[in-house]
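In: Give me coordinates for this.
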Amino acid sequence: MILVTGGLGMIGAQTARALTDLGQTVVATAHRRTERPSFLPHDVIVEQLDVTDAAAVSALGDRYRITDIIHLAGSIPGEDRVAYFRADTAGLLTMLDAALSWRVRRFAVAGSLGSYLGSSEITWHEGLPLPAVAAPHPIIAFKKAVEPLTTNALRDTGIQALVLRIGSTWGPLMDPATPFNAVPPYLSSVLRGERPSALHAHDGGDFCYAPDAGRAIALLVTADALGHDVYNISSGQPFTNGQLIDAVRAAIPDAQLDVLDGRSGGPGRDPHLDISRLTTDTGFAPAFDLTAAVADYVTWRAYHAR
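Out: All right, here's what the predicted structure looks like:
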């Protein structure tokens, strides 16, 4: 049985869904969320769990024979950044303790494309050195720290660490007003019948639709063998705002959209994640291009608030 912490979140629920599609049994945990997504298969077991509670995590292992852990649970920082770092570090260490106690095969943990910030490359791949630059947000700072903590903690234990450098992911269940991805707020404005702010046609960057992110993670965790401990998770293709606007017009023909020429920051391109390593080791290929993702999301939002 595979454990997915944060299993009712945007990426966690899609990961649990993809695992069941691959024939796996899954227990998904959530701390504050209680609503089960409609797309989550009924045979996914859902448990309420605070991953910082070592006794509760241990008890979960007594109830289920956990063979692999996908640790996606995390909190949103408030004004007290130290409290955020303390809570999410405690959750990580508790789950690493569980991995060692249960002798799981693989321990996958959510990292971020933010680890590459400061790189002069346009296509970010796993072989790049990670720049020593100030993290612009506490989540990015924590996700970057997760990598050496996890890989070092599991070194020589027989448990394979998997760092998931997750790209700019959006989709069903994401907060429509999220500050972390511009697409859901933009689409939400259109769905409310508003005229969203004009976008520069050539701005853009990395793009990953949540169902594809979940499937990529599921393929990695269930693979017979993996040659690496760090993998980019994304579509492998950058997008531009011009393409986004075309996709929105295809899904919502009467949308009132304004586009500005060029880029907001001058000539150049925005970086995106390379997924060659993921594709080679798992055969992953994204099922959604931008047009299909927008159409799917618009259909979802017709029946769901987020």
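In: When you work out contacts or count neighbours from here on, use the C-alpha atoms and nothing else.
Out: Fine.
In: where exactly do the helices run in this protein?
Out: Assigned by DSSP state H, the helices in the chain fall at 10-21, 54-63, 81-102, 138-153, 183-191, 210-222, 241-251, 276-282, 290-301.
In: closest one to Ile69 among those helices?
Out: Proximity of those to Ile69 was assessed by Cα to Cα; the nearest stretch is helix 81-102, lying at 7.1 Å.
In: circling back: His125 is nearest to which of the helices of the chain?
Out: Using Cα to Cα, those put helix 276-282 closest to His125, at 8.2 Å.
In: packing partners for the closest one?
Out: With contacts taken as 3 or more Cα pairs under 8 Å, 6 or more residues apart in numbering; DSSP states H and E, helix 276-282 sits against helix 210-222, strand 230-233.
In: okay, which residue of this protein is out on the far edge from center?
Out: Asp254 (31.4 Å; Cα atoms, centre = their mean).
In: Distance to Thr29 and mean neighbour count for the helices of the chain - can I get that in a markdown table?
Out: Listed next are the helices of the chain as a markdown table, based on distance: least, Cα to Cα, whole Å; neighbours: other Cα atoms under 10 Å:
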| stretch | distance to Thr29 | mean neighbour count |
| --- | --- | --- |
| helix 10-21 | 9 | 25 |
| helix 54-63 | 10 | 14 |
| helix 81-102 | 12 | 17 |
| helix 138-153 | 20 | 18 |
| helix 183-191 | 25 | 20 |
| helix 210-222 | 15 | 24 |
| helix 241-251 | 33 | 18 |
| helix 276-282 | 26 | 18 |
| helix 290-301 | 23 | 18 |
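In: what about the ones you listed, which gets the closest to Glu121?
Out: When the helices of the chain are ranked by proximity to Glu121 (Cα to Cα), helix 276-282 comes first, at 15.8 Å.
In: Let's see this one next, to set against the first:
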Amino acid sequence: MLLVTGGAGYIGTHVTRALSTSGREVVVVDDLSSGHPELLPAEVPVEVGSVLDTDFLMDVIDMYDVDAVVHLAGWKAFDESITRPSYYYRQNVHGMQSVLAAMVRLDVRRIVFSSSAAVYGTVDDGTVTEETPAIPESPYGRTKLICEWLLRDVAAAEGIDWVALRYFNVAGAGDMKLADRGVHNLIPRVFQAIDRGERPSVFGDTYDTPDGTCIRDYIHVTDLADAHATVIDAMDSAPMASVYNVGCGYGASVLDVMRAAQQASGVPFDWQIDEPRAGDPASVVADATRIRTELGWKARHDLDDIVSSAWEAWSVSRKATMTASRQGAALAVGAL
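Out: Sure, this is the predicted structure:
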């Protein structure tokens, strides 16, 4: 049985579905702070609780006879981490420590960890391999790097097989019900602005890039989910202690995303230029050669696929919210 922490969140629902579809038995742990368990397959049990509670994790591991963990639970907003660093260190680093403690006590010896390209910070040429020096520039990025260090050290001491997947910018939707509702992610923020008739914000246009805006490697969430299934399959057949970049291998600027959103939505919106965010690197793009050559995984979707799928799911989510609001209003009127 696989334990997926944070398995009811945006990325978690996609990963859990991919693992379940591949024939794996999965149990999800989620505190439901942003999770939606109703979007998971009916056969997947959900245990509600925090990864900070080691005793709770041990109970779940014991109850379901867990033999491997996919650790996704954590907080991930770059800008929020700057204003709430203590909270991010507690949730992310202490969360990892708690997961590892529960695994060690119950002899679970395999883990896949959700890391991030935020560990790299600013890089000279904008493209990073797994050997690129990790010099994160935000508390969020630092928590992910510390988690990787903690994982390496505990794994070496306890004989645990591990893989850390350094996600790049995850977006898109694999199902119309699985929209990204994250208020800190670029594409949902653009869609929110469109819905409100506002201009989306572009944070800075004077970076050393072709159009002056930040360049990122956008990875479709279904490709990311498939990467997890690929890694779990590989761990079944051989010991592992590896870090992998999970990205497309090419970058798109913020303005590229704006134009893709215009095309997907059919709305001819304009945007506004705001001040750059502190610690935002000009360009971070994955060199995903290692995971392709060692495990045979490769991203299949491009930026247009990502943004169009995200818009379709967003539209479905928006209609559902509007319908629920109208029904709630009708019930309220009927109660008068």
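In: okay, the helices and strands packed on helix 276-282 of the first structure in a markdown table with distance to Pro271 of the first structure next?
Out: Output for these, formatted as a markdown table (distance: least, Cα to Cα, whole Å):
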| stretch | distance to Pro271 of the first structure |
| --- | --- |
| helix 210-222 | 18 |
| strand 230-233 | 13 |
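In: Specify the stretch among these that is closest to Ala250 of the first structure.
Out: Here helix 210-222 is closest among these (Cα to Cα), at 20.4 Å.
In: tell me the angle that closest one makes with helix 290-301.
Out: In terms of direction (axes from the mean of the first three to the mean of the last three Cα atoms, to 10 degrees), helix 210-222 of the first structure departs from helix 290-301 by 100 degrees.
In: against the second structure, where does helix 210-222 of the first structure fall?
Out: With TM-score structural alignment applied, helix 210-222 of the first structure matches the range 221-233 in the second structure.
In: do you know how far the alignment partner in the first structure of Ala261 of the second structure is from Asn241 of the first structure?
Out: Counting by TM-score structural alignment, Ala261 of the second structure lines up with Val248 in the first structure. Distance of Val248 of the first structure to Asn241 of the first structure, given as Cα to Cα, to the nearest Å: 10 Å.
In: What of Pro271 of the first structure?
Out: Noted for Pro271 of the first structure: a distance of 14 Å to Asn241 of the first structure, by Cα to Cα.
In: swap in Asp97 of the first structure?
Out: 44 Å.
In: residue contacts, the counterpart of Val294 of the first structure in the second structure?
Out: Counting by TM-score structural alignment, Val294 of the first structure corresponds to Val307 in the second structure. By Cα atoms under 8 Å, 6 or more residues apart in numbering, the contact list for Val307 of the second structure reads 171-172, 187, 257, 260-261, 264.
In: With Leu187 of the first structure instead?
Out: 248, 298.
In: just Lys144 of the first structure next, same as before
Out: 111-112, 114-115.
In: try Ser119 of the first structure
Out: Contacts of Ser119 of the first structure (Cα under 8 Å, 6+ apart): 130-131.
In: What does it correspond to in the second structure?
Out: So Ser119 of the first structure corresponds to Val123, using TM-score structural alignment.
In: Quickly note the distance from that match to Ala117 of the second structure.
Out: From Val123 of the second structure to Ala117 of the second structure the distance is 11 Å (Cα to Cα).
In: between those two, what contacts are shared?
Out: With Cα under 8 Å, 6+ apart, Val123 of the second structure and Ala117 have common neighbours Val284.
In: right, and Ala171 of the second structure touches Leu224 too?
Out: No. Counting by Cα atoms under 8 Å, Ala171 of the second structure does not reach Leu224; the two are 9.6 Å apart.
In: mean shift of the match of helix 210-222 of the first structure relative to the first structure?
Out: Superposed on the first structure, stretch 221-233 of the second structure shows a mean distance to its aligned partners of 1.9 Å (mean Cα distance after the TM-score superposition for the first structure).
In: just to revisit the earlier point, between the helices and strands packed on helix 276-282 of the first structure, which gets nearest to Gly283 of the first structure?
Out: The nearest among these, by Cα to Cα, is helix 210-222 at 8.4 Å.
In: Not counting its own residues, what contacts the closest one?
Out: 10-19, 68, 70, 106, 108, 164, 166, 169-172, 226, 233-235, 278, 281-282, 284, 286-288.
In: Please apply the same query to stretch 179-188 of the second structure.
Out: Contact partners of stretch 179-188 of the second structure, identified using Cα under 8 Å, 6+ apart, comprise 10, 77-79, 171-173, 189, 257, 261, 307, 310, 313-314, 317.
In: Let's have the helices of the first structure in a markdown table, adding distance to Leu40 of the first structure.
Out: Shown next, in a markdown table, are the helices of the first structure (distance: least, Cα to Cα, whole Å):
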| stretch | distance to Leu40 of the first structure |
| --- | --- |
| helix 10-21 | 6 |
| helix 54-63 | 20 |
| helix 81-102 | 23 |
| helix 138-153 | 26 |
| helix 183-191 | 21 |
| helix 210-222 | 11 |
| helix 241-251 | 25 |
| helix 276-282 | 23 |
| helix 290-301 | 14 |
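In: Out of those, which is closest to Glu35 of the first structure?
Out: It is, among these and with distance given as Cα to Cα, helix 10-21, at 11.2 Å.
In: so what secondary structure elements neighbour that closest one?
Out: Helix 10-21 of the first structure packs on strand 2-5, strand 26-30, helix 210-222, going by 3+ Cα pairs under 8 Å, 6+ apart.
In: After superposing, tell me the mean distance of that helix to the second structure.
Out: Helix 10-21 of the first structure sits 1.2 Å off on average (mean Cα distance after the TM-score superposition for the first structure).
In: So what does Ile291 of the second structure match up with in the first structure?
Out: Per TM-score structural alignment, Ile291 of the second structure is aligned with Leu278.
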